[in-house]
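Novice: predicted model and sequence below, questions to follow.
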Amino acid sequence: MSTEKTQVSYLEVTDNHAGQRIDNFLFTQLKGVPKSHVYRILRSGEVRVNKGRIKPDYRLQAGDVVRLPPVQTATRTAVTPHQQVLETLQASILYEDAKLLVINKPSGLAVHGGSGVQYGVIEGLRALYPDANFLELVHRLDRETSGCLMVAKKASVLRQLHAFLREADMNKQYIALVRGKWSARTKQVNAPLRKNVLQSGERVVRVHVEGKPSLSEFRVVECFEKATLVQVHPVTGRTHQIRVHASHEGHPIAGDEKYGDEDFNRALRQQGLNRLFLHAAELTIQLPEQKPLTVKAPLPEPLVAVLAQLRQ
């Protein structure tokens, strides 16, 4: 990795970026610059729009002129994903049109590179689509979670889908295997979540009275002797929300090394489970001037096999 100092530059906002928040715009324009520094230069007034100071939530208008101050950027040596990864991603495409791409993300593959990960889904897709002018993740899935992952092909679509996510106007359904007997009466978990950093540097999410409002809806699908298969609709989209809410209710997800139960995980490993049993099975979105789009990701074969073992 190397670093370089940029010069003052001026960018005129096009229709593609109109309506985007200035902080999100800067994240894409100043790749390699830490988010904390982006907010620092916003607060200090070094970033200006039409020669005036703006707040991080300012939404850009077509024709705005954005002043970017000199910043220290980190440049990474590009790493091309292995051919096997590219073939896996190619085979995982569930839906594609001129605006949107939805894949069935494999478990174990990060959505993007960074923090010791050389590459992820988005780098792999950009290698598969070298002529694409725009490819950006609409949302994220944990590395060990599989299932529906959306990638926008246009900035305008990215903004629309981000708005849907903010307004909880998108239906996402997950499948999870949890410890014990989940009560059919427990249909909602409404518990605020807050991110924490441990002394070791590990980031965890906890239920906390001062956390952000977080709501998950649960429905029992199938009961086993010591586990329950549930369908989960995360009404809000907080980091690790489903995993923490399930654990908070006393029913951690099978295979969860961060929030789970060690004995339960060990027992499920004996049943063949070698990953987190959390799968983004279905999503429904309504893009303007289109019929509602529903995309389903079939449950991966290793998870199907675990359920077969439990049924025996």
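Specialist: Cool, the structure landed. The structure displayed is predicted, hence computed values, not measured ones.
Novice: going by C-alpha atoms from here, please, whenever you check contacts or count neighbours.
Specialist: Noted.
Novice: tell me who's in contact with Leu165.
Specialist: Thr236, Gly237 (CA atoms under 8 Å, 6 or more residues apart in numbering).
Novice: report the buried residues of the host helix or strand of it.
Specialist: Using DSSP states H and E, Leu165 maps to helix 155-166. Going by neighbour count (16 or more other CA atoms under 10 Å), the buried part of helix 155-166 is Ala155, Ser156, Val157, Leu158, Arg159, Gln160, Leu161, His162, Phe164, Leu165.
Novice: could you identify the helix or strand that succeeds it?
Specialist: strand 171-179.
Novice: one more structure, for comparison:
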Amino acid sequence: MSPVRHVEVGAGSEGQRIDNFLARELKGIPKARVHRLLRRGEVRVNGGRVRSGARLTAGDTVRIPPVKQDAPRQGSGGPPQKLAQQLECAILHEDKRLLVLNKPSGLAVHSGSGIQWGVIEVLRGLRPDAPYLELVHRLDRETSGCLLIAKRRSELRRLHGVIREGGLEKRYLALVQGRLPRHPLPVEARLDRNARQQGERTVQVSTSGQTARSIFRRSEVFADATLADVWIGTGRTHQIRVHAAHAGHPVAGDDRYGDEQWNRRLKAKGLRRLFLHASSLQWQDPESGHDRLFHAELPAELRTVLDALDES
């Protein structure tokens, strides 16, 4: 059982959400338990109860209650060595403010129900002396490619400002069913991420959902598929996957919104994952005014699938 602690919020954590602050202070504690502590009122900020979405101010005093920590298993003091090495090799860029990762498919961006190690937990294990590491945005577990991690609270705020103003250009590569037209195919369909299908939460096109815009452009054409370059103007959950299916061109390997029979045919050609890859990120740095561009090559296992497809 950890002792009661009273932690003063530093300038570097100004504006941070209390749940993220606690996740950093209580390393190894699942996010679900952190939220439980907040709901029960065991966490106090300046002596008062606080909700999980509340933002902290420099100088606030956070009471962190006693927390029972699971006894560490032998060899479990940090992330698995193989996973740590995989992420170390996947770092595309790192400086004092920012880390850019080519996230592997199959790895969640953070821990959660049934997931002990996500990207952010592994990176914190790799950089134990880093005072601050936070996700700037997210990628689906099955999606690979460019992911931004802020190393300073000021950088996180700066990049969130860029995102709010629509200044972060995200591009993806997706193998979709059928042949896309020669001209760009825009899809504007509102998305409801709280819809349920057979008792499972899913994302559906709905007039009551949030606005979402994607543009699909064909890059390579095959007999029954198209490699699409996808630009998204919004970052909704499962946006590309739902928009692609809505347009009649589901993403290959998508076991939730895709075509089951087509997926089976592609599996015979070597596809073992969702064919969706965040290929590049670009924005103008508000501080310097310079453009920043990062690119992640299409993974070898996806290029192998393309090589096995029949050419048009």
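Specialist: Thanks, I have the structure now. Only a predicted model underlies this, so the values are computations on that prediction, with no experimental measurement involved.
Novice: can you pull the TM-score for these?
Specialist: The TM-score (TM-score structural alignment, normalised by the length of structure 1) is 0.82; 303 aligned residues with a CA RMSD of 3.0 Å.
Novice: please tell me how far the counterpart of Leu168 of structure 2 in structure 1 sits from Met150 of structure 1.
Specialist: Aligning on TM-score structural alignment places Leu168 of structure 2 opposite Met170 in structure 1. In this view, Met170 of structure 1 and Met150 of structure 1 are 12 Å apart by CA to CA, to the nearest Å.
Novice: which one of the two is surrounded by more residues?
Specialist: Neighbour tally, Met170 of structure 1 and Met150, criterion other CA atoms under 10 Å: the higher count belongs to Met150, 24 against 19.
Novice: map the more buried one across to structure 2 for me.
Specialist: Aligned partner of Met150 of structure 1 by TM-score structural alignment: Leu148.
Novice: please identify the helix or strand for that match.
Specialist: Applying DSSP H and E, one finds Leu148 of structure 2 within strand 144-150.
Novice: do the same with Lys195 of structure 1
Specialist: Per DSSP H and E: strand 193-197 holds Lys195 of structure 1.
Novice: buried set for that strand?
Specialist: For strand 193-197 of structure 1, using 16+ other CA under 10 Å, the buried residues are Leu193, Arg194.
Novice: run through who's touching that strand.
Specialist: 203-214, 238, 241.
Novice: same question for stretch 54-71 of structure 2.
Specialist: Contacts of stretch 54-71 of structure 2 (CA under 8 Å, 6+ apart): 1-18, 22, 29, 42-47.
Novice: out of these, which sit inside helices?
Specialist: When DSSP state H defines the helices, the subset of these inside them is Ile18, Leu22.
Novice: tally of neighbours for the residue mapped onto Gly250 of structure 1 from structure 2?
Specialist: Counting by TM-score structural alignment, Gly250 of structure 1 corresponds to Gly248 in structure 2. Gly248 of structure 2 is flanked by 15 other residues according to other CA under 10 Å.
Novice: buried residues in stretch 169-186 of structure 1?
Specialist: Buried, per 16+ other CA under 10 Å, within stretch 169-186 of structure 1: 169-182.
Novice: sorry, that was for stretch 249-257 of structure 2
Specialist: His249, Pro250, Val251, Ala252, Gly253, Asp254, Tyr257.
Novice: ditto for stretch 106-117 of structure 2
Specialist: For stretch 106-117 of structure 2, by 16+ other CA under 10 Å, it's Leu107, Ala108, Val109, His110, Ser111, Trp117.
Novice: which one of those residues sits closest to Val34 of structure 2?
Specialist: Ser111 (12.2 Å; CA to CA).
Novice: so how far is Arg292 of structure 2 from that closest one?
Specialist: Ser111 of structure 2 is 29 Å from Arg292 of structure 2, by CA to CA.
Novice: all helices in the stretch 201-312 of structure 1, in order from the N-terminus.
Specialist: 241-248, 262-269, 301-311 (DSSP state H, counting those that start in this stretch).
Novice: contacts only, for the residue nearest to the spatial centre of structure 2.
Specialist: In structure 2, the residue lying closest to the centroid (CA atoms, centre = their mean) is Arg138, at 2.0 Å. Going by CA under 8 Å, 6+ apart, Arg138 of structure 2 touches Val109, Leu147.
Novice: which element is it on?
Specialist: Using DSSP H and E, no helix or strand contains Arg138 of structure 2.
Novice: residue in structure 1 matching it?
Specialist: Checking TM-score structural alignment: Arg138 of structure 2 goes with Arg140.
Novice: report the secondary structure element holding the alignment partner in structure 2 of Val85 of structure 1.
Specialist: Counting by TM-score structural alignment, Val85 of structure 1 lines up with Leu83 in structure 2. Using DSSP H and E, Leu83 of structure 2 maps to helix 81-89.
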